[in-house]
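*Asks:* sequence-free structure coming up:
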């Protein structure tokens, strides 16, 4: 994906901010705790916070969290659902916080949208010495047969390269650790997670993916139609609520 295409995808979420807030999953608490484990304290920046899915999990485990989000519509949803959280307009490339003001910077399903070289400088600037940078991604567990089938019929716009465990493991997700050596070597971990869905709400969830949001309407409706037909054909998903098997995957780095 070239620079312009990446920006088009990254800026698409505001068009579906209420649906994103309603349908996207939170993050496994065990994954968030592991991400913060080496941090010198619990002053946390949720960077690229979207509508606050990770922000809410951070608050639930007792972190002192500040959210930063570039999209006004997404930020508005965050402020509506979590009015007690300090939330600021800004981006990974221009973080509106003082030097050394946080112990950890976490990004939920967002780090792949950052400009790595610029973001690495800014994240290192706001982190205290020894602070943690961690990206978290919710991916579908396609070791489960019906989930693998869903990925096959969904097309990459709905379930993309980093949306399954194997794809996530294979993809270089952050390259801000170059010759300037601001961060140590990355480590990865994966944690079981799940989300209660119905066929309709799972379709609505997949419709909030960037690839779906930028797709021409006829193509998007055709893709969603294939997904609906597949879910109606499977005993696991055809009637009532089910748990969507997921993993929360974490990439963690330490500030030197």
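*Replies:* On my side now, so go ahead. The shown structure was predicted, so the numbers you read here are calculated from the model rather than taken from an experiment.
*Asks:* could you use CA atoms for every contact and neighbour count after this?
*Replies:* OK.
*Asks:* nearest spatial neighbour of the residue minimising distance to the centre of the chain, skipping sequence neighbours?
*Replies:* Among the residues of the chain, the one closest to the centroid is residue 109, at 1.5 Å (C-alpha atoms, centre = their mean). Distance criterion C-alpha to C-alpha, 6 or more residues apart in numbering; nearest residue to residue 109, sequence neighbours excluded, is residue 137 at 4.8 Å.
*Asks:* confirm that the one you found sits in a strand.
*Replies:* Yes. Under DSSP: H, G, I helix; E, B strand; the rest coil, residue 137 sits within a strand.
*Asks:* can you count the residues close to it?
*Replies:* Using other C-alpha atoms under 10 Å, residue 137 has 24 neighbouring residues.
*Asks:* for the residue nearest to the centre of the chain, give me its contacts.
*Replies:* 135, 136, 137, 138 (C-alpha atoms under 8 Å, 6 or more residues apart in numbering).
*Asks:* in which helix or strand would I find residue 211?
*Replies:* helix 210-213 (DSSP states H and E).
*Asks:* put this beside the first:
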């Protein structure tokens, strides 16, 4: 289920980075966000590290430091950039160096990196401005890699979520489209990221890397994660409770747990010349 405003018919109209209230709504409970959000496949981290010329990584929209810590564990030196001071403070306590700024406004101060990554965050960055800035701070051969989890809820859970969300927020800008194929729902995001890269000079043609995996959730574990999703972060407590009740009932009807199928997809390109 995308945590973004609805997909537009053309990539040029798809501009979630303009929805700043949603983009900056995730820091209300950073402990829950860090505890419940899924980690990224080790194979993805390893491939980005192997495809980069060195260990210096800039993590754009690093949040609580989930991806940053994974790259640190792989031997990288990571600097995070995060617009939400609450998320940045959590990341610092977990051992990640973070500067508070949007990527567009962040000052590199002459620093350069071997990789610029963004885990479930690049859609909040202007795709052309972001790619141009990444090109400026990447060393020759350095890699830009923006990646997202694409997850497919079981149909009963997805339909319960969409129905409860419509009841709670009939005027919501989010279109959860429970019957739509998950990868199709995210394709506008991937297209936007690739288009931004192609719009600036100095990058190879962007590629998509896909990593499939699964994770099991109990009812309580999934309901614990749901309030961290963009479609729900701004709901009043009574409306949020209404959505959680509807989804919880659907999971109970399935026996109290389910298996989520994930595809983690990276849009990535290499810096082809000096900045």
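*Replies:* Received it, and whenever you're ready, just let me know what you need. Computed from a prediction, not measured in an experiment: that's the story for all the values here.
*Asks:* now the strands: where do they sit in the stretch 151-275 of structure 2?
*Replies:* Remark: strands assigned in the stretch 151-275 of structure 2 by DSSP state E, counting those that start in this stretch are 207-218, 257-270.
*Asks:* and these as JSON lines, adding mean neighbour count and distance to residue 198 of structure 2?
*Replies:* Listed next are the strands of the stretch 151-275 of structure 2 as JSON lines, based on neighbours: other C-alpha atoms under 10 Å; distance: least, C-alpha to C-alpha, whole Å:
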{"stretch": "strand 207-218", "mean neighbour count": "14", "distance to residue 198 of structure 2": "11"}
{"stretch": "strand 257-270", "mean neighbour count": "20", "distance to residue 198 of structure 2": "9"}
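*Asks:* redo the ones you listed as a markdown table? Include distance to residue 124 of structure 2.
*Replies:* Below are the strands of the stretch 151-275 of structure 2 laid out as a markdown table (distance: least, C-alpha to C-alpha, whole Å):
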| stretch | distance to residue 124 of structure 2 |
| --- | --- |
| strand 207-218 | 19 |
| strand 257-270 | 15 |
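*Asks:* list the contacts of residue 113 of structure 2.
*Replies:* Residues in contact with residue 113 of structure 2 (C-alpha under 8 Å, 6+ apart) are 56, 57, 58, 137, 138, 139, 142.
*Asks:* residue 119 of structure 1 and residue 247 of structure 1, how far apart?
*Replies:* Distance of residue 119 of structure 1 to residue 247 of structure 1, given as C-alpha to C-alpha, to the nearest Å: 26 Å.
*Asks:* over to residue 57 of structure 1?
*Replies:* Residue 57 of structure 1 is 15 Å from residue 247 of structure 1, by C-alpha to C-alpha.
*Asks:* just give me the match in structure 2 for the residue nearest to the centre of structure 1.
*Replies:* Structural alignment (TM-score structural alignment) places residue 109 of structure 1 against residue 120 in structure 2.
*Asks:* report the buried residues of stretch 86-102 of structure 2.
*Replies:* 86-91, 96-102 (16 or more other C-alpha atoms under 10 Å).
*Asks:* which of those residues lies closest to residue 42 of structure 2?
*Replies:* residue 96 (18.6 Å; C-alpha to C-alpha).
*Asks:* residue 69 is in contact with that closest one, correct?
*Replies:* Yes. Counting by C-alpha atoms under 8 Å, residue 96 of structure 2 touches residue 69, with 7.1 Å between them.
*Asks:* what's the span of stretch 16-34 of structure 1, first residue to last?
*Replies:* 31 Å.
*Asks:* okay, and it goes to which residues in structure 2?
*Replies:* Stretch 16-34 of structure 1 covers residues 29-47 of structure 2 once aligned (TM-score structural alignment).
*Asks:* pull out the buried positions in the matching stretch.
*Replies:* Result for stretch 29-47 of structure 2 [16+ other C-alpha under 10 Å]: buried residues 30, 33, 34, 36, 40, 41, 44, 45.
*Asks:* ditto for stretch 190-200 of structure 2
*Replies:* By neighbour count with 16+ other C-alpha under 10 Å, stretch 190-200 of structure 2 contains the buried residues 190, 191, 192, 193, 194, 195, 196, 197, 198.
*Asks:* check contacts around the last one.
*Replies:* The one in question is residue 198 of structure 2. So residue 198 of structure 2 contacts 205, 206 (C-alpha under 8 Å, 6+ apart).
*Asks:* try it again at 10 Å.
*Replies:* Shown in contact with residue 198 of structure 2 (C-alpha atoms under 10 Å, 6 or more residues apart in numbering): 127, 128, 131, 132, 192, 204, 205, 206, 269.
*Asks:* ditto for the fourth one
*Replies:* With contact set as C-alpha under 10 Å, 6+ apart, residue 193 of structure 2 has these partners: 11, 122-123, 125-128, 130-131, 145-147, 187, 206, 266-268.
*Asks:* list buried residues within these.
*Replies:* 11, 122-123, 125-128, 130-131, 145-147, 206, 266-268.
*Asks:* farthest-apart pair in the residues you listed, please.
*Replies:* 11 and 145 (19.0 Å).
*Asks:* doesn't residue 32 of structure 2 lie inside a helix?
*Replies:* Yes. Assessed with three-state DSSP, residue 32 of structure 2 lies in a helix.
*Asks:* nearest residue to the counterpart of residue 248 of structure 1 in structure 2 in space, please, no chain neighbours.
*Replies:* Counting by TM-score structural alignment, residue 248 of structure 1 lines up with residue 264 in structure 2. Nearest non-adjacent residue to residue 264 of structure 2, counting by C-alpha to C-alpha, 6+ apart: residue 149, 4.4 Å away.
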